[in-house]
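>>> Okay, sequence plus prediction incoming.
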Amino acid sequence: MIQPVQSTDNSSIPSPYLLSAYGTDNTATANDILQRWWYIFNQSLQRNIRIIGFSTDTDPKYLRAMRLMSGFLGAHPHFQVHQHPQTFQIKIRSHWSWFYLCEQQLLLFFQDSTHLVTKWRNRLLSTTAELCLGNQSISINHLHDIIENDTYSKLDDGLTKSDINPKDRQNFSSCLKLTSNDLMIYSTF
């Protein structure tokens, strides 16, 4: 999506619009994706449009392309994006030991929030995996306790047994309930 910047002489902000969209037959490699992004970025730059970043779902090839383009744990040898004249500086706080990106970035990358939260939900509802938040772990059993405990009202959290059915892997409305503040009030991890 493009969100035009408000001009100084105009009080209204133009509406955002879609710059590009494309489908794939899933035969593209991470290098193909990098080349597509690189082409879109450079073609847009020639038209005085500065792309800030790309967003995608959680396909491993796209995640690899994001990692390579951003220099996360190593850069791609053919895309020397950190020496590009359009790079910007990220000021990293010295106490952020968890922040692994290079300080020079050409693009930012975002994972599609819908896919991200459904992956989180599926991990939470898994019977074989454990989900850790900080130094504590949570599981589907915590959610069963909340649903079956008469102290909590369905009107407060709205959580039902169908929300924690792991077979429905793309239940986004369930994700909204599981991440709501109302549910977090009752949670005792």
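On my side now, so go ahead.

>>> Please make it C-alpha for all contacts and neighbour counts, starting now.
Fine.

>>> Please identify the buried residues of the longest helix along the chain?
Ranked by residue count, the top helix of the chain under DSSP state H comes out as helix 30-46. Applying a neighbour-count criterion of 16 or more other CA atoms under 10 Å, the buried positions in helix 30-46 are 30-31, 33-34, 37, 41.

>>> Which strand or helix spans the nearest residue to T160 once chain neighbours are set aside?
Closest residue to T160 apart from its sequence neighbours, by CA to CA, 6 or more residues apart in numbering: I147 at 6.3 Å. For I147, the host element (DSSP states H and E) is helix 140-148.

>>> take a look at this one as well, against the first:
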Amino acid sequence: MGQPLHDKSPAFCLVIFGSENSFNNIDVLNRWRYVQKELNKSEITIFGFSSDADRRCLKAMRIQSGLLSSISLENKDSPYGPYFQCKYGIHSPVYIQDAVHIGTKMKTTLLKPNVVLLMERFFVSKDFIEKLIEIHLQNLIVTVTKDKHLLCNSDLDNADKMNFRAIDKISSNEVIKLLHGIPESDATIQYLQITRNIIDAFLNKSSSIADRIYKIWYSTFFLRIWRSWLTCKN
């Protein structure tokens, strides 16, 4: 699909091709290069490529971005670690994971049974003891009128893994604010705040550039520190 930069222009089908799902990251890179070459013939500029979380697409994005975890830049290691340095040119496309897929994956992790996410002494887990996450959100639905949070029980159903509308509602600023009134929901609040930041950074058209940068880096640093803490704890 192609997405014009004009605010109200709809996305349109750019390429249709068949696949038996046996492609690899090199095939993805060749596809992107071919699309870019053909569009250049019509003087159409591609500002970026995005994809879902398919590992082959992610690897292709890492290679094209020049991340040190995938490719060594002049065989020099960054003093800031492998995640802070990438190849970027003002006239080259950028490569990002599709924001809708990021949101739905955050929802899947939040609502997935038997997943326990620990933050200090708090837990982000639907299956912890009495399904802590579910209780937090269901308590909110029961104790606060719907016009305040706009949630319904079906939003907690993880059967539809691509239900972006559900995570958009669950991570709304209104829900996050109301959750502050529910004891022991600190980790849930933080998880939803990160999710909200990611969604707004990419999809909220009213956000300023500075606000987008702040939100995505806040989430990035928090997730890195959280992962480091979990690694050390284990």
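Now that the structure is in, tell me what you want to look at. It should be emphasised that the depicted structure is a prediction, and the values quoted were computed from it without experimental measurement.

>>> before we move on, the earlier item: what is the helix holding I147 of structure 1 packed up against?
Contact partners of helix 140-148 of structure 1 among helices and strands, from 3 or more CA pairs under 8 Å, 6 or more residues apart in numbering; DSSP states H and E: none.

>>> average offset between whatever helix or strand comes next after it and structure 2?
Following helix 140-148 of structure 1 in sequence order, the next helix or strand is helix 154-157 (DSSP H and E). Using mean CA distance after the TM-score superposition for structure 1, helix 154-157 of structure 1 ends up 1.6 Å from its aligned counterpart in structure 2, as a mean over the superposed pairs.

>>> got it, and stretch 34-46 of structure 1?
So stretch 34-46 of structure 1 averages 1.7 Å relative to structure 2 (mean CA distance after the TM-score superposition for structure 1).

>>> Tell me which residue lies nearest the centroid of structure 1.
The residue lying closest to the centre of structure 1 (CA atoms, centre = their mean) is Q111, at 2.7 Å.

>>> follow-up on the earlier one: of the buried residues of helix 30-46 of structure 1, closest to A65 of structure 1?
A30 (4.9 Å; CA to CA).

>>> Counterpart of that closest one over in structure 2?
Matched to structure 2 by TM-score structural alignment, A30 of structure 1 sits across from N25.

>>> now do I147 of structure 1
Under the alignment (TM-score structural alignment), I147 of structure 1 maps onto Q138.

>>> related to what we said a few turns ago, the longest helix of structure 1 - contacts with which helices or strands?
helix 60-70.

>>> Give the buried residues for the helix it packs on.
Of the residues in helix 60-70 of structure 1, those buried (16+ other CA under 10 Å) are 61-70.

>>> same question, stretch 89-108 of structure 1
102, 104-107.

>>> which one of the buried residues of helix 60-70 of structure 1 sits closest to L155 of structure 1?
L63 (38.8 Å).

>>> Now do that closest one against S44 of structure 1, distance only.
23 Å (CA to CA, to the nearest Å).

>>> Same check on F109 of structure 1?
Taking CA to CA, one finds F109 of structure 1 at 17 Å from S44 of structure 1.

>>> Also I140 of structure 1?
From I140 of structure 1 to S44 of structure 1 the distance is 46 Å (CA to CA).

>>> And G48 of structure 2, what's its match in structure 1?
Per TM-score structural alignment, G48 of structure 2 is aligned with G53.

>>> Quick check: that match touching Q111?
No: between G53 of structure 1 and Q111 there is no contact under CA atoms under 8 Å: 10.8 Å.

>>> Tell me how far the closest residue to R212 of structure 2 other than its chain neighbours lies from G89 of structure 2.
For R212 of structure 2, ignoring the flanking residues on the chain, the nearest one in space by CA to CA, 6+ apart is A201 at 4.3 Å. Counting by CA to CA, the separation of A201 of structure 2 from G89 of structure 2 is 21 Å.

>>> What of F123 of structure 2?
41 Å.

>>> coming back round to it: show me the residues around the match of A30 of structure 1 that make contact.
Counting by CA atoms under 8 Å, 6 or more residues apart in numbering, N25 of structure 2 touches 56-57, 59-60.

>>> Reformat those as JSON lines; add distance to S9 of structure 2.
Putting the contacts of N25 of structure 2 into JSON lines (distance: CA to CA, whole Å) gives the following:
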{"residue": "R56", "distance to S9 of structure 2": "30"}
{"residue": "C57", "distance to S9 of structure 2": "26"}
{"residue": "K59", "distance to S9 of structure 2": "30"}
{"residue": "A60", "distance to S9 of structure 2": "28"}
